[in-house]
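Participant: Sequence and predicted structure below; questions after.
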Amino acid sequence: MIFKYLRAFCAGVVLCLILNPVWAQPHRTLTVNDFLGAPRPNGRGVIAYTNCTIDFKYQATRNDGYYQLRFNVRMFMNNYKSWIDRSRITSADQLAEILKHEQGHYTIAYLEQQEVLRAVERTRFTANYNAEAMGIFNRIDAKYKQLNQDYDEDTQHMVNRQQQHSWDIYFAKRLQFMPQENASL
C-alpha cells in the first residue's frame, strides 16, 4: 500500500518537472555572510569581489520537425570565490556601500539568467539545436559581461557615488518591470 502511494507521489514529481522545465531562484539581497572567500592581496585597490556563475543545461526531444529543449538555467553566487577585505572597512556605512555595489554585480548575473530563460523559452530549435542554444547563451553572456565592465568603470568601483546612485536606480527599475519568474512566454 505504501509502495503504491510512493509511486504515485514520484509520478507527480516527475510530471511537475516535465511541465515546469525551467527554474529560477528569486532575486535576493546580499549580506556580508555571502562573502566567504579570501581577499586577494594587491587587488588594485578593489575592496570586494562578487563571483557568480550561470549554469546552462538542457535536454532535447524531437517534435514534429523541430526540437523542443527543456532548460535548466541556474545562477549561483560562488561564496568561496566572493570576498570582502574586512581589514580595510572602517565603518558600518562603508560596509553598506560596499554591499550595495556588490549587489549590483549579483543583480547583473541575475538579469542575465532571466534573459537567457526568456530567450530560450521563446525559441524554436532545429536539428542544429546545440549551436543555436549556445549561440543564444554566448550572445547574452557577452552583453552582460560588458554591462559588468561598464558598471565598474562608471561607478569607479563604487567611488563615484553619483554614478552608483544612477546604477542603483537602473537596477531597481529593471527588477521592478521584469516579467514574473517562471512565467511562460
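Facilitator: Nice, I can see it.
Participant: going forward, measure contacts and count neighbours with C-alpha atoms only.
Facilitator: OK.
Participant: Quick check: buried residues in the helix or strand that contains residue 136?
Facilitator: Residue 136 is located in helix 129-155, with elements delineated by DSSP states H and E. Neighbour-count burial for helix 129-155 flags 129, 132-133, 137, 140-141, 144, 147-148, 151-152, 154-155 (criterion: 16 or more other CA atoms under 10 Å).
Participant: Can you name every helix or strand that it contacts?
Facilitator: Identification of packing neighbours for helix 129-155 by 3 or more CA pairs under 8 Å, 6 or more residues apart in numbering; DSSP states H and E yields helix 92-121, helix 161-176.
Participant: so how far is stretch 141-148 from its chain's centroid?
Facilitator: Computed by CA atoms, centre = their mean, to the nearest Å, the chain-centroid distance of stretch 141-148 equals 12 Å.
Participant: swap that for stretch 80-97, sorry
Facilitator: Stretch 80-97 sits 22 Å away from the centroid of its parent chain (CA atoms, centre = their mean).
Participant: what about it, how long is it end to end?
Facilitator: End-to-end span of stretch 80-97 (CA to CA, to the nearest Å): 21 Å.
Participant: Kindly report the same for stretch 39-51.
Facilitator: First-to-last distance for stretch 39-51 - CA to CA - comes to 12 Å.
Participant: and what of stretch 85-92?
Facilitator: The separation between the terminal residues of stretch 85-92, taken as CA to CA, is 14 Å.
Participant: separation between the residue positioned nearest the centre of the chain and residue 88?
Facilitator: For the chain, the residue nearest the mean C-alpha position is residue 110 (2.9 Å; CA atoms, centre = their mean). Separation of residue 110 from residue 88 (CA to CA): 28 Å.
Participant: putting a second one here so we can go through both:
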Amino acid sequence: MKRTVLLLCCLCLLAGLQRKSARMPWRSGHTLRWSDFQALPDEHSGFSASANTGISHRYTISKAGVLDPSKSIIKANFYPKLSWYKPELIDEFTLKHEQTHFDISEVHARMFRKAVAEFRFTRNSKAEIQKIYKKIESSRRNMQQQFDAETEHSVNREAERRWEFNVEALLRKYRHWAD
C-alpha cells in the first residue's frame, strides 16, 4: 500500500515536471534507443529502467466559447530528461518493454483524438474537454500499471509478447486517429 501511494505521489510530481521538460513525440516507425534516456538512474529504485511518457493537448476555444476539434493538437510524448536506465541491469527485452509503455501512450492519444473529434462541444468546452481527458488519462495509467504487473516489469517474456501483440492491435484499430 505504501509503495502504491508513493508511486502515485511520484506520478503526480512527474506530471508537473513533464510540462517543463523537453518532449519527444511518438512517431510511426521510430523506436526508442537507450540514448533517448537522459536522466540519471534512480539508484533507490529496484527497476532497471523507466520511460516517462504521457499525453499533451493543446486546443483552441472560439470567441463563442466552443472548442474547435479541428484545431486540437494531441500528442503522445516521451520525456528524455525524466527517463533513465541502469546499464548493468538492462537487456534487449528491457528496451522493448519501455517502447511498449510509449506505444500505450500513443494508443490513448489516438483514443483521445477520436473522442474529441466525435464530441459535440458546447459553451462548457473547458469542463467537457477536461472530463474527456481525465477519462482517457485514467485509462492510460491503469493500462500502464496492468502492463507492468502482468509482465512483471519485462521479466515474464510470454506475457510481454502478448502485450506487445495486443498494443500493436490497438494501434491498428485506432490507425485512423494517428497524428
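Facilitator: The structure has been received and is ready for your questions. Bear in mind the structure is a predicted one, so any value in this text is a computation, not a measurement.
Participant: now the buried residues of helix 129-155 of structure 1 in CSV, with distance to residue 56 of structure 1?
Facilitator: Converted to CSV, the buried residues of helix 129-155 of structure 1 look like this (distance: CA to CA, whole Å):
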residue, distance to residue 56 of structure 1
129, 14
132, 13
133, 9
137, 8
140, 12
141, 11
144, 15
147, 20
148, 19
151, 24
152, 25
154, 29
155, 30
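Participant: quick one: which of these is nearest residue 75 of structure 1?
Facilitator: residue 141 (12.3 Å; CA to CA).
Participant: need the contact list for the closest one.
Facilitator: Residues near residue 141 of structure 1 by CA atoms under 8 Å, 6 or more residues apart in numbering: residue 112.
Participant: repeat for residue 53 of structure 2
Facilitator: Residue 53 of structure 2 neighbours (CA under 8 Å, 6+ apart): 76, 77, 78, 79, 101, 102, 105.
Participant: if we go to 7 Å?
Facilitator: By CA atoms under 7 Å, 6 or more residues apart in numbering, residue 53 of structure 2 lies in contact with 77, 78, 79, 102, 105.
Participant: For those residues, please prepare JSON lines with the additional fields neighbour count and distance to residue 12 of structure 2.
Facilitator: Formatted as JSON lines, these follow (neighbours: other CA atoms under 10 Å; distance: CA to CA, whole Å):
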{"residue": "77", "neighbour count": "23", "distance to residue 12 of structure 2": "16"}
{"residue": "78", "neighbour count": "28", "distance to residue 12 of structure 2": "16"}
{"residue": "79", "neighbour count": "24", "distance to residue 12 of structure 2": "15"}
{"residue": "102", "neighbour count": "23", "distance to residue 12 of structure 2": "18"}
{"residue": "105", "neighbour count": "27", "distance to residue 12 of structure 2": "16"}
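Participant: Relative to residue 17 of structure 2, which of these is nearest.
Facilitator: For the contacts of residue 53 of structure 2, the nearest to residue 17 of structure 2 is residue 79 (9.7 Å; CA to CA).
Participant: From residue 134 of structure 2, how far out is that closest one?
Facilitator: Note on residue 79 of structure 2: its distance to residue 134 of structure 2, by CA to CA, is 20 Å.
Participant: Then residue 98 of structure 2?
Facilitator: With distances taken as CA to CA, residue 98 of structure 2 is found 23 Å from residue 134 of structure 2.
Participant: Tell me the residue in structure 1 aligned with residue 116 of structure 2.
Facilitator: Applying TM-score structural alignment, one finds that residue 116 of structure 2 aligns to residue 120 in structure 1.
Participant: do the same with residue 148 of structure 2
Facilitator: Aligned partner of residue 148 of structure 2 by TM-score structural alignment: residue 152.
Participant: how deep is the closest residue to that match other than its chain neighbours tucked in, by neighbour count?
Facilitator: Leaving aside its chain neighbours, residue 152 of structure 1 sits nearest to residue 158 (7.3 Å; criterion: CA to CA, 6 or more residues apart in numbering). By other CA atoms under 10 Å, the residues close to residue 158 of structure 1 number 20.
Participant: what's the span of stretch 25-40 of structure 1, first residue to last?
Facilitator: 29 Å.
Participant: Check which residues of that stretch are buried.
Facilitator: Those would be 30, 34, 35, 37, 39, for stretch 25-40 of structure 1 by 16+ other CA under 10 Å.
Participant: Now do the contacts for residue 174 of structure 2.
Facilitator: 110, 111.
Participant: Name the SS class of the equivalent of it over in structure 1, please.
Facilitator: Counting by TM-score structural alignment, residue 174 of structure 2 lines up with residue 178 in structure 1. At residue 178 of structure 1 the chain is in coil, as set by DSSP: H, G, I helix; E, B strand; the rest coil.
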